[in-house]
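Undergrad: Sequence and predicted structure, then a few things I'm wondering about:
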Amino acid sequence: MAVSDTLIGTVFDGRYKIVRKLGAGGMADVYLAEDQELGRRVAIKILNDRHAADDQFIERFRREAKNAAGLSHPNIVSIYDRGEAEGTYYIAMEFLDGRSLKELIVGRGPAPIKISIEYARQILAAIGFAHRHGIVHRDIKPHNVLVGPEGRLKVTDFGIARSGASQMTEVGSIIGTAQYLSPEQARGAPVDQTSDLYSLGVVLFELLTGQVPFTGDTPLEIAMKHLSEPPKAPSELRPEVPHDLDLVVLRALAKDPSDRYESAEEMDADLERVLQGLPVGDETAAAATAVLSGAGAMAAAPTSIIARPPSAAPPPRPAPPGATPPAGYYGYEGPPRRRRPVWPWVLAVLLLAAAGVAAWFAYTKIQDQLNNTKPVPVPNVIDLRVELAKTKLTEHGFVPKVKPSTSETVPKGVVFDQNPLAGSKLAKNSPVQITVSTGPPQVPVPNVIGKNRDDAVATLSNAGLTYMVVSVHSPKPPDTVTGQFPHPGTHVKKGSKVQINVSTGPQPVTVPNVVGQPFDQASSTLQNAGFGVKRTNVDSNQPADTVVSESPTSAAPGSTITLSVSKGPKQSTVPDVTSEDEASAKSDLQSAGFKVVVQRQTVTDPGLDGIVLSQSPHGGMKADQGSTVTIVVGQTAPPPPPPTP
């Protein structure tokens, strides 16, 4: 089946109802679809007709699905499903209701410096995660970065990404988009993770200035500039760019991969320093200086690579000495005929021409003055982008005056009011005020790090922001804010959500079990494990100074553990039960809280039968309650058996 827009309204692969087309690329078409099994919206990327039978494109398509499916990260578009259906191949992925970063740059121009850094750090988080999993993206560009409604960036299109060990090649081709190619990609050489960092340097340059560092009429011309031409510092195009941010961008754009950042984490650390107003390291400054000096650039490209315009024909060589000039060149027969001078006539013609030109200029000047004072209608520039509106007013002879103003509904950079209104008549060169949206009202994110949870929430609410609490283990005291996103000082739309990380205290660990140990031994064991000890004496049948319980059994390092320690059993006076009968003796001892053990002793006196002869401990002594008292009870010997007859 041919894949086309006839898919809209159909159910693809028995599961995905196609809603509308989102876009098309050189390799695939992307549709918005409803997953009828899971009841969610997804983006379906379907290999287009002309590539559905091309083994190389099919392999690239499968590689994209495989690479991205193995990367689960908040800044990478999630892959839900992949498969083959209706004569082609597809990928079902996360749908983001937003725009590409390229659309934002084209539509809004350069981003605020802090937003540019924040966006770059989110992309670094994504590609750094991919690099740690052995994947090099190889096509980092703003077209492949999607911006969600709350400013969350997600990197997509791992179609030309490769693992570090991959030997797959595409002979004779330069993979990627020319404006964002690394020099090694332009040469067709092997690439590593520093190639992605170079491309990100181009993206950050574009975020800051609204333009890419290298342009040209052909992809080959642009590629040669990546190889041989040093980039400008962003501050040359936008003076408010900090010097240290220039250094970060220029180091990322080093021609030699060994001069760039070694990892996404290293580049992110420098961007964090720039945000905090701290200088970047000497290594970054040295690398950036080398980039500006042209270090690592190739020599000028040979003329066989980029064709030069045809040169003018060489001038004719003079005739050799003695040669006869051709007829009509300058020879004639006989002496020249005397002529009248022509300069008076030339002078007269020039004077007449000058008079005519002066009259013409006088006439046009009078006409211009008349035209400038003649009222003309003001054009309608509402709903136009500011640059287009200014151009239109200027072309009609007016002087545009820009008035910035916030708007909840009108996109940033778009005119939503003008004064005078369209159709009003004014003399040329009159001012026309245009009110341009600066986007929704922005508020700075306050710094709540170090505050307790309640104070942080109150601070955010007072600033017109909402919040989301994430509990984290931390050495900081419980209920203390340890981090926040967006970072302090970032300007965001009023009502935006700020994530705050709130400490729940250090990570709990298991407390050593010391129950049954003597207190001194138990205390030493706990202190060696990093805990404090508190003693509580309790009544117990256990021997004195024995630990009978501990609390808690799981706690953060440095916590205090309470040990319940036996005071030893209670003691009572042992009753004197000698001379009592066995039953009375046992009753008296048990009533006093003692256990009784009976031993028998043979007696000859029948009067001592069943009588307690002695006891241990003796009557009147102190003994632990619950301990054992042994009594010796008399027992007469049985009579001897009668004699046998």
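TA: Everything's here; your move.
Undergrad: C-alpha from now on. contacts and neighbour counts both.
TA: Will do.
Undergrad: neighbours around the residue lying closest to residue 491 once chain neighbours are set aside, how many?
TA: Once flanking residues are discounted, residue 491 sits nearest to residue 444: 4.3 Å by Cα to Cα, 6 or more residues apart in numbering. Here the count is done by other Cα atoms under 10 Å, and residue 444 has 17 residues near it.
Undergrad: I'd like to know how far residue 444 sits from residue 17.
TA: Here the criterion is Cα to Cα, to the nearest Å. By it, residue 444 lies 42 Å from residue 17.
Undergrad: Next: residue 419.
TA: In this structure, residue 419 and residue 17 are 49 Å apart, going by Cα to Cα.
Undergrad: swap in residue 530?
TA: Residue 530 sits 60 Å away from residue 17, going by Cα to Cα.
Undergrad: got the contact list for residue 411?
TA: Each residue near residue 411 by Cα atoms under 8 Å, 6 or more residues apart in numbering is listed here: 437-439.
Undergrad: so where do the helices sit in the stretch 501-645 of the chain?
TA: Remark: helices assigned in the stretch 501-645 of the chain by DSSP state H, counting those that start in this stretch are 519-528, 582-591.
Undergrad: for the first one, which positions count as buried?
TA: This points to helix 519-528. When neighbours are counted by 16 or more other Cα atoms under 10 Å, the buried residues of helix 519-528 are found to be 519, 522-523, 525-526.
Undergrad: For those residues, give me TSV that also has distance to residue 183.
TA: Converted to TSV, the buried residues of helix 519-528 look like this (distance: Cα to Cα, whole Å):
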residue	distance to residue 183
519	71
522	67
523	66
525	62
526	61
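Undergrad: alright, now check it against this:
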Amino acid sequence: MSTPDPVSSTDQTDGSVIGQPEHPQGETADELRRRGLRSGRLVVLIFLALLGAGVPLLALSPTLNPADLLLGRYRYQDAPELLGMTQPKAIQALVREGLSSSSAFAFSANTPRGEITAQDPPPGEPVRRGGKVKLTVSRGQEDFVVPELVGSTRASVEKLFDNTGVKVEVVEFPSENDVAGEVIRQDPLPGNVLRTGNTLSLVVSMGAERRDVPEVRRLPSDGAAFILGNAGFIVEKVTKERDPFLPKGAVLRTKPAAGQNLNKGTKVELVVSDGPPQAKVPGLVGTQETQAIESLESVGIIAATTTELVNPRDPNNGKVLSQVPDAGTMLDPGDVVELTVARGGAPG
């Protein structure tokens, strides 16, 4: 059995040739080719139009990066490096970049006079195309005539030289005669010239040196005064006070008290024992000798007796006839009262 030829076979229904592609609306192959050529030319024309419009825009971007166009970066450029240039050269460099400038002047310790010491925006930072860069031009080092500073406060001197570029070095030193924080020496002296970067040296008072009051309790007053003097204190006053425990002349305390931190040269008062409290001598005339002695000993006073002979039948026999000192006298413990006692002798 033979296979039918697909090219030569015909459809018996509509008479079309089997195997030939059907064309819409009955177009022939030539007509389709012509229509395809027209569409291709239109696409090329549209592409060329877009390309013609995009090239000038891309030219605005130094990197030819479409992202620069989308983000607006084409409107900016990097600020050039101008630091260290003279002012005229810096301005020329900006003009070449299509930028303008404004200038301010300031003293500088490190940049020579006339050179750029600062710029805004800094090198490499974005600046709008055709925009302005602010220049700071060095005026060189500033000269300062040193005034008289002794007697001024440290704070006022530091404020005076603030933002001048002059370094202020301070050494603090104790001084009994100067207020704390006050300048007592300066270098250089008044009338000398300082420049930016130079150093002004000050010696500032710390006030009087501070010391702790030493402990001198129980010491003899002379020894206590010596120790206080060596510690930098002045014993201005010695006050006596009765004390039942410490002997006469021993230090009871100091005013201000021991351990307090005070300025060197502070005056200190010594409170010294004047011995135990005094006792009042009782009236002993007419009392029996033994009773008189006991009364004196009870207050710490010593009795010393002398005898005066009387008739054994004398009613004063064995009694105190007189006393020295008199009744009511104030005596220290250990002091002596002399008693004259009557004693009976041979009958007369």
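TA: Happy to help now that I have it. Note that the coordinates shown come from a computational prediction; the quantities given were computed from them, not determined experimentally.
Undergrad: tm score of chain vs chain?
TA: For these two chains in superposition, a TM-score of 0.51 is obtained (TM-score structural alignment, normalised by the length of structure 2); 229 aligned residues with a Cα RMSD of 4.1 Å.
Undergrad: which residues in structure 1 does the strand or helix carrying residue 172 of structure 2 match up with?
TA: Secondary-structure element containing residue 172 of structure 2, defined by DSSP states H and E: strand 167-173. Residues 399-405 of structure 1 are the counterpart of strand 167-173 of structure 2, counting by TM-score structural alignment.
Undergrad: so how far does the matching stretch sit from its counterpart in structure 2?
TA: Its match in structure 2 and stretch 399-405 of structure 1 itself, once the structures are fitted together, sit a mean 2.0 Å apart by mean Cα distance after the TM-score superposition for structure 1.
Undergrad: Residues contacting that stretch, please?
TA: Residues lying outside stretch 399-405 of structure 1 but in contact with it, judged by Cα under 8 Å, 6+ apart, are 390, 393-394, 429-439.
Undergrad: from these, which is closest to residue 368 of structure 1?
TA: If you rank the contacts of stretch 399-405 of structure 1 by distance to residue 368 of structure 1 using Cα to Cα, residue 429 comes first, at 12.0 Å.
Undergrad: any idea how far residue 398 of structure 1 is from that closest one?
TA: Applying Cα to Cα, the value for residue 429 of structure 1 to residue 398 of structure 1 is 5 Å.
Undergrad: Please say which of those two ends up with more neighbours.
TA: Neighbours were tallied for residue 429 of structure 1 and for residue 398 using other Cα under 10 Å; the higher tally belongs to residue 398 (21 against 15).
Undergrad: Pull the distance from the host helix or strand of residue 229 of structure 2 to the chain's centre.
TA: Secondary structure assigned from DSSP H and E places residue 229 of structure 2 in helix 221-230. From the chain centre to the centre of helix 221-230 of structure 2 is a distance of 39 Å (Cα atoms, centre = their mean, to the nearest Å).
Undergrad: list the helices and strands that helix packs on?
TA: Using 3 or more Cα pairs under 8 Å, 6 or more residues apart in numbering; DSSP states H and E as the contact test, the elements touching helix 221-230 of structure 2 are strand 234-241.
Undergrad: From the chain's centroid, how far away is the helix or strand that the strand it packs on is followed by?
TA: Once the chain leaves strand 234-241 of structure 2, the next helix or strand it forms, by DSSP H and E, is strand 251-255. Computed by Cα atoms, centre = their mean, the chain-centroid distance of strand 251-255 of structure 2 equals 39 Å.
Undergrad: what residues does the helix or strand just after strand 251-255 of structure 2 touch?
TA: Sequence-wise, the next helix or strand beyond strand 251-255 of structure 2 is strand 261-263, with elements assigned using DSSP H and E. For strand 261-263 of structure 2, the external contacting residues (Cα under 8 Å, 6+ apart) are 176, 208-213.
Undergrad: which of those residues count as buried?
TA: Using 16+ other Cα under 10 Å as the burial test, those include 176, 208-213 as buried.
Undergrad: now, which of those residues lie within helices?
TA: In this view, those have no member that belongs to helices under DSSP state H.
Undergrad: Check those residues and tell me the two furthest apart.
TA: The span of those, defined through Cα to Cα, is set by 176 and 213 at 16.7 Å.
Undergrad: quick one, what contacts the residue lying closest to residue 198 of structure 2 once chain neighbours are set aside?
TA: In space, residue 198 of structure 2 comes closest to residue 166 once its chain neighbours are excluded; the distance is 5.3 Å by Cα to Cα, 6+ apart. Residue 166 of structure 2 sits next to 194-200 when contact means Cα under 8 Å, 6+ apart.
Undergrad: how close does residue 481 of structure 1 sit to residue 456 of structure 1?
TA: Relative to residue 456 of structure 1, residue 481 of structure 1 is positioned 7 Å away (Cα to Cα).
Undergrad: and for the two, which residues touch both?
TA: In the contact map built from Cα under 8 Å, 6+ apart, the residues linked to both residue 481 of structure 1 and residue 456 are 448-449.
Undergrad: Looking at those two, which one has more neighbours?
TA: In this comparison of residue 481 of structure 1 against residue 456, neighbours counted by other Cα under 10 Å, the higher total goes to residue 481 at 28 against 21.
Undergrad: Would you mind measuring from the more buried one to residue 223 of structure 1?
TA: Between residue 481 of structure 1 and residue 223 of structure 1 the computed distance is 48 Å (Cα to Cα).
Undergrad: Same check on residue 466 of structure 1?
TA: Per Cα to Cα, residue 466 of structure 1 is found 46 Å from residue 223 of structure 1.
Undergrad: More neighbours: the two, which one.
TA: For residue 466 of structure 1 versus residue 223, neighbours defined as other Cα under 10 Å are more numerous around residue 223 (26 against 16).
Undergrad: Please determine how far that one is located from residue 196 of structure 1.
TA: Noted for residue 223 of structure 1: a distance of 16 Å to residue 196 of structure 1, by Cα to Cα.
Undergrad: just residue 285 of structure 1 next, same as before
TA: Separation of residue 285 of structure 1 from residue 196 of structure 1 (Cα to Cα) stands at 20 Å.
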